[in-house]
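Asker: I'll drop the sequence and a predicted model, then ask my questions.
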Amino acid sequence: MTFSREELVPVLTIDGPGGAGKGTISRLVAEQLGWHYLDSGALYRLTALAARRASIELDDANAVAALAAVLDIRFGTGTDDSVWFQGEEVSGFIRTEQAGADASIVAALPPVRDALLQRQRDFRQPPGLVADGRDMGTVVFPQAVVKIFLTASAEERADRRYKQLIAKGIDVKIGDLLADIRARDARDSQRAVAPLRPADDAISVDTTQLSISQVLDIVINKVREST
């Protein structure tokens, strides 16, 4: 059996619901290993943003998919978490609660997922890739060398988000955040295509009572054991 150059590049997938720590851990792991990083959620958030700016209804599957196929995007590298769309830095626009809800809507559309599938796989470049999302280990990179599924209680995830927003001077109610998280969890886990769930061979890590450094150690050790 022979393998393509791409297939020889190791991939670590980190899936899980919003607020479980995927983004933070994925960036830290990528930085520590010197690997590339894919924020798949940002692709869906950007797709929704592009649709809104083009006055396209978010449930217009074919029109939204056409936008997704030609997105002009660029991610920052290393610890730079900036996201660029058509030459504009849009991190602030796509990190809002509304952007997250919009992303959940377009992510449920099969044509949109199809349009973004190869774009996500193209991030697989030497020396390795850390892919953060909801279906990285089940659909996008089913042969990943290590698959992690991060989770945490809805209450803990709402509390984390509340603290983030308050620190930014944004006035929110934790009850509203909790309701939004539960609604998004339901949409993501019940959608017909690529629902949120751990891969059969994923390692599940509940981060509710763990520090960032503790989770990072767990993930790094699993990668080193497997590569």
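Answerer: Yes, it's here. Numbering: from 1, shown residues only.

Asker: Could you use CA atoms for every contact and neighbour count after this?
Answerer: OK.

Asker: tell me which residues of the lengthiest helix in the chain are tucked away?
Answerer: When the chain is scanned for its longest helix (criterion: DSSP state H), the result is helix 174-190. Buried residues in helix 174-190, counted by 16 or more other Cα atoms under 10 Å: Ile174, Leu177, Leu178, Asp180, Ile181, Arg182, Arg184, Asp185, Arg187, Asp188.

Asker: Also stretch 23-30?
Answerer: Buried-residue list, stretch 23-30, by 16+ other Cα under 10 Å: Gly23, Ile25, Ser26, Arg27, Leu28, Val29, Ala30.

Asker: can you check stretch 122-129 too?
Answerer: Result for stretch 122-129 [16+ other Cα under 10 Å]: buried residues Phe123, Arg124, Gln125, Gly128, Leu129.

Asker: Tell me the one among the buried residues of stretch 23-30 nearest to Leu196.
Answerer: Of all the buried residues of stretch 23-30, Leu196 sits closest to Gly23, with 16.0 Å by Cα to Cα.

Asker: Next up, identify which helix or strand the closest one is on.
Answerer: Here Gly23 sits within helix 22-33, counting by DSSP states H and E.

Asker: tell me what the longest helix of the chain is packed against?
Answerer: In terms of contacts (3 or more Cα pairs under 8 Å, 6 or more residues apart in numbering; DSSP states H and E), helix 174-190 is packed against helix 97-106, helix 154-167.

Asker: Structure two is appended below for comparative analysis:
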Amino acid sequence: MSIGKRLKRKGLKKILIAIDGPAGSGKSTTARLVARKLGYVYIDTGAMYRAMTLQVLKSKLDPANEEGVVELARRTAISLVNGGELSVILDGVDVTEAIRSEEVTKNVSLVSSYSAVRELMVAKQREIGSRKGCVIDGRDIGTVVFPDADLKFYMVADIMERARRRQEELSSNGAELPIVQVVRELNERDFKDSTRETSPLRKAEDAIEV
């Protein structure tokens, strides 16, 4: 019997699965498919930070203004709705597509690096994940948000493959960028994500690398 069928059998407890990895590593696609297979809730934590970044940009606030960003975050309502496909709701408005813009991508690492912003988002993520029966992806799920997750995975992929995926995503949102630029931006984001003081991107010791 497959793992999926075993987990879905009546009487077996639902678990929490954490999937981490850098941008374009395939973690979101994998997490979404696993959640669908198991009948679990899918939580895209990166979408929450993107929504917050979109809010900053819509408010004409400088993303480098940490104090202003944190204050705005405290007044912002972000929720994830699973209705077949995940929808991201920002202050009552569906921003699922808008958060994938190039401008949001350029600024999300900075906004998500602020410790107070992460604390607010982590609290929301823990509240959702506490119900179990969830597949959660991000960059610090297995290390910070849910260090006691039942299963942890860390996704890796070649930089060119990651860039190709990211280029396709941008293209679907109307932005055409040369692959060289996408590679450069991914490398820059990897550096920012892995060197930030709060919740840096890293593989949990007990995570399975995929």
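Answerer: Nice, I can see it. Keep in mind that what you see is a predicted model, and the values were worked out from it rather than measured.

Asker: Let me know the TM-score between chain one and chain two.
Answerer: In this superposition the chains share a TM-score of 0.86, using TM-score structural alignment, normalised by the length of structure 2; 198 aligned residues with a Cα RMSD of 1.9 Å.

Asker: about what we covered before: so which of the helices and strands packed on helix 174-190 of structure 1 is nearest Leu116 of structure 1?
Answerer: That would be helix 97-106 among these, by Cα to Cα, at 11.3 Å.

Asker: quick one: that closest one to helix 174-190, angle?
Answerer: Here helix 97-106 of structure 1 points in a direction 20 degrees away from that of helix 174-190 (axes from the mean of the first three to the mean of the last three Cα atoms, to 10 degrees).

Asker: residues in structure 2 aligned with helix 97-106 of structure 1?
Answerer: With TM-score structural alignment applied, helix 97-106 of structure 1 matches the range 102-111 in structure 2.

Asker: so who does the residue nearest to the spatial centre of structure 2 touch?
Answerer: In structure 2, the centroid-proximal residue (Cα atoms, centre = their mean) is Gly46; its distance is 2.1 Å. If you count contacts by Cα atoms under 8 Å, 6 or more residues apart in numbering, Gly46 of structure 2 has them with Asp137, Gly138, Arg139.

Asker: Ok, Ile141 of structure 2 next?
Answerer: Taking Cα under 8 Å, 6+ apart, one finds Ala18, Ile19, Asp20, Pro147 in contact with Ile141 of structure 2.

Asker: mind redoing it with 10 Å?
Answerer: 17-21, 45, 122, 125-126, 147-149, 152-153, 199, 201-204 (Cα atoms under 10 Å, 6 or more residues apart in numbering).

Asker: The equivalent of it over in structure 1 and Ile14 of structure 1, how far apart?
Answerer: Counting by TM-score structural alignment, Ile141 of structure 2 corresponds to Met136 in structure 1. Met136 of structure 1 sits 7 Å away from Ile14 of structure 1, going by Cα to Cα, to the nearest Å.

Asker: joint contacts of these two?
Answerer: Joint contacts of Met136 of structure 1 and Ile14 (Cα under 10 Å, 6+ apart) are Val130, Lys147, Ile148, Phe149, Pro198.

Asker: ok, back up a step: report the buried members of the contacts of Ile141 of structure 2.
Answerer: Buried among those by 16+ other Cα under 10 Å: 17-21, 45, 122, 125, 149, 152-153, 199, 201-204.

Asker: wait, which of these is closest to Val210 of structure 2?
Answerer: Of the buried ones among the contacts of Ile141 of structure 2, the one sitting nearest to Val210 of structure 2 (Cα to Cα) turns out to be Phe153, at 6.8 Å.

Asker: To which residue of structure 1 is that closest one aligned?
Answerer: Phe153 of structure 2 maps onto Ile148 in structure 1, by TM-score structural alignment.

Asker: what's the mean distance for whichever strand or helix holds that match versus structure 2?
Answerer: Under the criterion of DSSP H and E, Ile148 of structure 1 resides in strand 146-151. The superposed strand 146-151 of structure 1 is, by mean Cα distance after the TM-score superposition for structure 1, a mean 0.5 Å from where its aligned residues fall in structure 2.

Asker: which residues touch Glu169 of structure 2?
Answerer: Contacts of Glu169 of structure 2 by Cα under 10 Å, 6+ apart are Gly24, Arg100, Ser101, Glu102, Ala163, Ala175, Glu176.

Asker: which residue in structure 1 lines up with the first one?
Answerer: To tie it back to what came earlier, the one meant is Gly24 of structure 2. Checking TM-score structural alignment: Gly24 of structure 2 goes with Gly19.
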